[in-house]
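S.K.: take a look and give me a structure for this.
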Amino acid sequence: MKRPLLNSVTGKITTGYYAIMGPSGSGKSTLLNTLALRLDRNMSVSGELKLNGQDYSNAELKKISGYVMQDDLLNAHLTVEETLGYTAELRMPRTTTVEERRARVKEVMEQVGLTHVSAVIVGSPLRKGISGGERKRLCVAMELLTKPLLLFLDEPTSGLDSVTALSLCKLLKRLATGRTCTVVCTIHQ
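M.R.: Below is the predicted model:
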């Protein structure tokens, strides 16, 4: 049985910083996942999704965008710099030299304010590592390595205290206003 999860949704995103706000269960993540073409295989979209006035495919969108999930999936045993180094190896073009990857990792760590914890392990509930806010900034940094034009974030402030959440929002605003990328995130706080 098909039932609409989103109905009569219209919008336009131009360069800048956008928040999709609403209470829990209101469809924020569903809308974000629809825009980012990250839908469950059982779901279908009717209507139009356009990028720069053109229809777009998942492959095209992946080339120019990054996506930060609500829950991070990080290796607890790696340091911040190792995490970014491995991510750079996997995601940056094969033509990128080792020196260029290292330089980009350092640049992104500075950009998101993680240089001071570059040698600290990510950690887990059983092994002390970086803080929750630093983990979230690390997830953002991982996506910034490829210089996306569009950055999607699902509930980036979830689980963060108010000071850390504000700091992360300031970082995202800086990325958007500095013309680094357009930022679209869901938020309920």
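S.K.: please make it C-alpha for all contacts and neighbour counts, starting now.
M.R.: Noted.
S.K.: how much space is there between the most centrally placed residue in the chain and residue 175?
M.R.: Most central in the chain under Cα atoms, centre = their mean is residue 68, positioned 2.7 Å from the mean C-alpha point. Using Cα to Cα, to the nearest Å, residue 68 is found at 14 Å from residue 175.
S.K.: that older thread, verify the contact between the residue nearest to the centre of the chain and residue 143 for me.
M.R.: Yes: using Cα atoms under 8 Å, residue 68 is in contact with residue 143, at 7.1 Å.
S.K.: let's see this one next, to set against the first:
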Amino acid sequence: MTLLLGPPSSGKSTFMRALTGKLDKALKVSGSITYCGHTFEEFYPERTSAYVSQYDLHNAEMTVRETLDFSRRCLGVGARYDMLAELAAREREAGIKPDPEIDAYMKATAVQGQESNIVTDLTLKVRFRLFCQLYATL
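M.R.: Here you go, the predicted model:
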């Protein structure tokens, strides 16, 4: 994770959108961006980086663990069971209780060693499309 700091109107957001391939295609730009020597035509920045804008699009009903698990499943990054177990332990220590329905669903559909299943994949696709529609309206 990288933190980018700078004064207002110094181009931080534009820089981050350029790095993640989120600039408007109609925008006239010069120069090039490479990642380890590869151009945007050779790799997909969406798979290697993320840009979180100043607008909070977080699903407030989900705990940190549920949000990270949802993100992991959407991006197909692979299981980080150890990290999720640590988050669950910290939530217990802090007295944070996840939504019982979401927690039961996540436990019912998640099998250690199995990345996903048909029900989870379908649910995530629907939620991701709804998220994209919401994001497009901003």
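S.K.: what sits in contact with each of residue 68 and residue 143 of the first structure?
M.R.: Shared contacts of residue 68 of the first structure and residue 143 (Cα atoms under 8 Å, 6 or more residues apart in numbering): residue 151.
S.K.: strands of the first structure, start to end?
M.R.: 17-21, 50-51, 54-55, 65-68, 150-153, 182-187 (DSSP state E).
S.K.: quick one: average offset of the third one versus the second structure, please.
M.R.: What it means is strand 54-55 of the first structure. Mean deviation of strand 54-55 of the first structure relative to the second structure after superposition (mean Cα distance after the TM-score superposition for the first structure): 1.9 Å.
S.K.: which residue is the nearest non-sequential neighbour of residue 39 of the second structure?
M.R.: residue 33 (6.4 Å; Cα to Cα, 6 or more residues apart in numbering).
S.K.: which residue lines up with that neighbour in the first structure?
M.R.: By TM-score structural alignment, residue 33 of the second structure lines up with residue 49 in the first structure.
S.K.: quick one: contacts for its match?
M.R.: 35, 55-56.
S.K.: between those, which is closest to residue 182 of the first structure?
M.R.: Of all the contacts of residue 49 of the first structure, residue 35 has the smallest distance to residue 182 of the first structure: 13.2 Å, by Cα to Cα.
S.K.: which residue packs closest to the residue mapped onto the closest one from the second structure, ignoring adjacent ones?
M.R.: With TM-score structural alignment as the criterion, residue 35 of the first structure lines up with residue 19 in the second structure. For residue 19 of the second structure, ignoring the flanking residues on the chain, the nearest one in space by Cα to Cα, 6+ apart is residue 33 at 7.1 Å.
S.K.: what do you get for residue 4 of the second structure?
M.R.: residue 12 (7.0 Å).
S.K.: contacting residues for that neighbour?
M.R.: Counting by Cα under 8 Å, 6+ apart, residue 12 of the second structure has contacts 4-6.
S.K.: which of these are also in contact in the first structure?
M.R.: Counting by both residues aligned by TM-score structural alignment, their matches' Cα atoms under 8 Å, the members of those that carry over to the first structure are 5-6.
S.K.: turn the contacts of residue 12 of the second structure into a markdown table, including distance to residue 101 of the second structure and neighbour count.
M.R.: Output for the contacts of residue 12 of the second structure, formatted as a markdown table (distance: Cα to Cα, whole Å; neighbours: other Cα atoms under 10 Å):
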| residue | distance to residue 101 of the second structure | neighbour count |
| --- | --- | --- |
| 4 | 37 | 9 |
| 5 | 39 | 8 |
| 6 | 42 | 8 |
